[in-house]
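Participant: Model the structure of this input:
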Amino acid sequence: MSHGKIREDKTCLNCGHQVEERFCPHCGQENIESRHPFYYLFTHFFEDFTHYDGQFWGTMKNLLFKPGRLTKIYLEGKRAQFVPPVKLYIFISFVTFLFISFQVANMDFGKQGAGKEKITKKELQEKVIGDESVQKLLKESPEIAKADSLTGGALKKALDTANASANDKKNDIDVENILQSKSITKSIGLQSMEDFDRREEKNGHKYETFRPFIAKIFEMEEKGLSPREITNLFIKSSIHNLPKALFLYLPLFAFLLWIFHSKRKWWYFDHGVFTLHYFSFLLLLTLLLFVAQKLLSYFEGSGFAIAMNGLFITAATIYAGCYFFIAHYRTYRTHPALTIIVGAVLFAINTILFTLLLMGLGIISFLLMH
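Facilitator: A predicted model of the protein is given here:
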């Protein structure tokens, strides 16, 4: 219910019936002034969702700390005291992915640690000398300069850096530009799509299904993208597809619940309500986890932040798993042993299927990327 001013005129603007108090007894519309300040357009939704009677906050508390209670009460027909399942899922999904989208935009999933990638001289020398292509060049040509002409100067630069003076105070060197000269396709021995097609002819088209994906990698490498940047794009496309994946997976999750439970006692609708509440919980937990990581990012590099981040992730993962079993038991009232068995099977199946769905959507988005 909003906090709008009640109209002096008691005639409902919607249906014309007389309104004795705040709401029309005929159509249910609130009899408040129809003209509002501009900010009302933005605050009305949240006022309506979090209205003063505590429906929203009571729903949040039960959703987080009382597994299965919302589902049980809703299926019993007591539906006025809590936010409806669909409305709850849409709201939490919107807030969660709005927050995550801002965080993911600034993330670099290819970096190992903060700052540019570093490596010691000894490690670089072992990496360069141990590389098969470098060994081949050294064997074929006694002159480093001649061999270097085949690598565009990368070999000479790497060797010069690796053999720098031992008195140099900077024992760590920046090799990001050197490592970026490598590509994903060349690391698997491919020079072009024609090369891939020739190999497929010889191998009986074993990896033909990967052809669009490899073609896309070639396309992105031609644009100058490094392996790290390509990896970033793929991971970010998968994360941005998470809302779609969850929405598409909702009916399948409910369908699997329907398969494993009595068809006479439980309707597909009942499993849908359980699914909406459980997915809302997962989204809310994810949101809280991202908020915690954002706060810890201000202490980046400290042992406390690293320890707390690991603790939060571990605790959230364990709680999400336990939550499912507790909610399942309280909703369906099956024997504890049966709850554990059925829950474990459902958990394993859903984890595999959802991972495949998310990867599939990520690949499709990656292939359609311009």
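Participant: Could you use CA atoms for every contact and neighbour count after this?
Facilitator: OK.
Participant: Of all the residues in stretch 332-339, which ones are buried?
Facilitator: Of all the residues in stretch 332-339, those buried under the rule 16 or more other C-alpha atoms under 10 Å are 332, 339.
Participant: Now the terminal residues of it, how far apart.
Facilitator: By C-alpha to C-alpha, to the nearest Å, the extent of stretch 332-339 from end to end equals 9 Å.
Participant: Centre of the chain to that stretch, how far?
Facilitator: Distance of stretch 332-339 from the chain centroid (C-alpha atoms, centre = their mean, to the nearest Å) equals 31 Å.
Participant: can you list contacts of it?
Facilitator: 325, 328, 329 (C-alpha atoms under 8 Å, 6 or more residues apart in numbering).
Participant: contacting residues for residue 135?
Facilitator: By C-alpha under 8 Å, 6+ apart, residue 135 lies in contact with residue 129.
Participant: 10 Å instead, please
Facilitator: Residues in contact with residue 135 (C-alpha atoms under 10 Å, 6 or more residues apart in numbering) are 128, 129.
Participant: Now do the buried residues in the stretch of helix or strand residue 134 belongs to.
Facilitator: Assigned by DSSP states H and E, residue 134 belongs to helix 132-140. Buried positions in helix 132-140, judged by neighbour count with 16+ other C-alpha under 10 Å: 134, 137, 138.
Participant: Likewise for stretch 271-290?
Facilitator: 271-287, 289-290.
Participant: Please state the offset of that stretch from the chain centre?
Facilitator: 13 Å.
Participant: please give me the structure for this one as well, since I'd like to look at both together:
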Amino acid sequence: MKKRQKLDRCLNCGRSLPSYENFCPDCGQENKDQKVPVGVFLEELITSLFSFDGKFFQTLGTFLLKPGALTLAFNSGQRKKYTHPVRLYLIFSLFYFFVIGFIVPNDIVDRLLSARELSKDSGNVQIDIQEKIPESVQKELKQIEEAAAAGVQANRPVASPESSDSAMQRLSWKEIRFLSIDPEVSEEVFSATLEKSSYAFDLGLTPEKRRAFIANSNLFVSQSVKNLPLMMLVLLPVFAFLIHVLYFKKDQYYIENLILGFHLHAFAYALYGLVILLNLSFGLQNNWLAEIAFILVTTYAYFAILRIFKQHWFRTLVKFWILGLGYLLVLLAGMGLELYFSLLLL
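Facilitator: Just a heads-up that it's a prediction; the model follows:
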């Protein structure tokens, strides 16, 4: 990058500066021209957030091998010796969610609900629905359409209801999805068909939202994965609050427990992300690496809490179990809300 021009005064406080001054003696701002192109600005922003300087590698050794040491150092006032907890969290959370994007297929909903994978052209709305739906169901759909056009209740009984209902219940997820993306199938027809199929669901959603979910299941998964980092960042203060409640008699501020939360989550992201990366690189199919990672993350968190709060090991273990159970419930609730809001945004 081209060297930035020094100025004769500080842009922050206005103090006059000689040419040899790299920083303002009054406010500490670096003596350089702050008017830069967008590219330079973004480069400096990324560098400041994710720079891997000597401090980062010094932090890495303590971070990985001494649970709780970074939290104690930061809370005791050592703010320049190690990488800031927030920056550490951002680095490893981005790494983790980046590799997560490779292992979560966009069509995971289709794979879970369908007996066979969707064909490559499953997203094409020009598919001939008549070739995909059983004849008995086609007759049922036609009668529902005629009833809807005549203003009659769309899901009224029709001739031979047992056979047509049975055929509708046998509709696969693939066939239901074909109907959802076909512009010639009306909302009334699709809703009635979905209600009689084995994939009927409500969740308080309107018929339009249910159809949008089925038609855009790929988009739903992609959107949900993108929202995960934000969800975890929102839940992190809840994790710190649980620690604060469990150790309320300790003379500690809430923010100190939040720093511990940043460090513990960063370690989990680093290790789980590394395991996922190894599985992707070497095509490993077993879960033994993930199980080892879970044990290491759990052990790391326990010893970090033990080092910071200095209580008896058994008392710490009991509180650790309570913390784990409480946070698991919070994670499940947060995941459910995140999926629900992602569904509403379709």
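Participant: sorry, back to before: filter the contacts of stretch 332-339 of structure 1 down to just the ones in strands.
Facilitator: Among the contacts of stretch 332-339 of structure 1, no member falls in strands (DSSP state E).
Participant: For residue 225 of structure 1, state which of those is nearest.
Facilitator: Lowest distance from residue 225 of structure 1 to the contacts of stretch 332-339 of structure 1 (C-alpha to C-alpha) belongs to residue 325, with 44.7 Å.
Participant: per the alignment, that closest one corresponds to what in structure 2?
Facilitator: Taking TM-score structural alignment, residue 325 of structure 1 has residue 302 as its aligned residue in structure 2.
Participant: need the strands for the stretch 1-150 of structure 1, in chain order.
Facilitator: Secondary structure of the stretch 1-150 of structure 1 (DSSP state E, counting those that start in this stretch): strands located at 118-120.
Participant: Following the strand or helix carrying residue 304 of structure 1 in sequence, what is the next regular element?
Facilitator: Assigned by DSSP H and E, residue 304 of structure 1 belongs to helix 303-332. Next helix or strand after helix 303-332 of structure 1 toward the C-terminus (DSSP H and E): helix 336-367.
Participant: with structure 2 superposed, average distance for that next one?
Facilitator: For helix 336-367 of structure 1, the mean deviation from structure 2 after alignment is 1.0 Å (mean C-alpha distance after the TM-score superposition for structure 1).
Participant: equivalent range in structure 2 for that helix?
Facilitator: Helix 336-367 of structure 1 corresponds to residues 313-344 in structure 2, going by TM-score structural alignment.
Participant: Would you mark the buried spots in that stretch?
Facilitator: 316-317, 319-320, 323, 327, 331, 334-335, 338-339, 342-343.
Participant: ok, now stretch 50-61 of structure 1?
Facilitator: Neighbour-count burial for stretch 50-61 of structure 1 flags 50, 51, 56, 57, 59, 60 (criterion: 16+ other C-alpha under 10 Å).
Participant: Quick check: the first one vs residue 286 of structure 1, distance?
Facilitator: Spelled out, that is residue 50 of structure 1. 21 Å.
Participant: And for the third one?
Facilitator: Residue 56 of structure 1 sits 19 Å away from residue 286 of structure 1, going by C-alpha to C-alpha.
Participant: Then the last one?
Facilitator: Distance of residue 60 of structure 1 to residue 286 of structure 1, computed by C-alpha to C-alpha: 14 Å.
Participant: Buried residues in stretch 107-117 of structure 1, which are they?
Facilitator: Within stretch 107-117 of structure 1, the residues scored as buried using 16+ other C-alpha under 10 Å are 108, 109, 117.
Participant: now the end-to-end length of it.
Facilitator: So stretch 107-117 of structure 1: terminal residues 15 Å apart, C-alpha to C-alpha.
Participant: Helices of the stretch 151-300 of structure 1, residue ranges please.
Facilitator: 154-162, 176-180, 184-187, 193-203, 211-222, 227-240, 242-259, 268-296 (DSSP state H, counting those that start in this stretch).
Participant: Kindly reformat the ones you listed as a markdown table containing distance to residue 28 of structure 1.
Facilitator: Formatted as a markdown table, the entries for those read as follows, by distance: least, C-alpha to C-alpha, whole Å:
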| stretch | distance to residue 28 of structure 1 |
| --- | --- |
| helix 154-162 | 75 |
| helix 176-180 | 64 |
| helix 184-187 | 62 |
| helix 193-203 | 65 |
| helix 211-222 | 55 |
| helix 227-240 | 39 |
| helix 242-259 | 31 |
| helix 268-296 | 26 |
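Participant: for those, which one sits closest to residue 303 of structure 1?
Facilitator: Between the helices of the stretch 151-300 of structure 1, helix 268-296 lies closest to residue 303 of structure 1; by C-alpha to C-alpha that is 10.8 Å.
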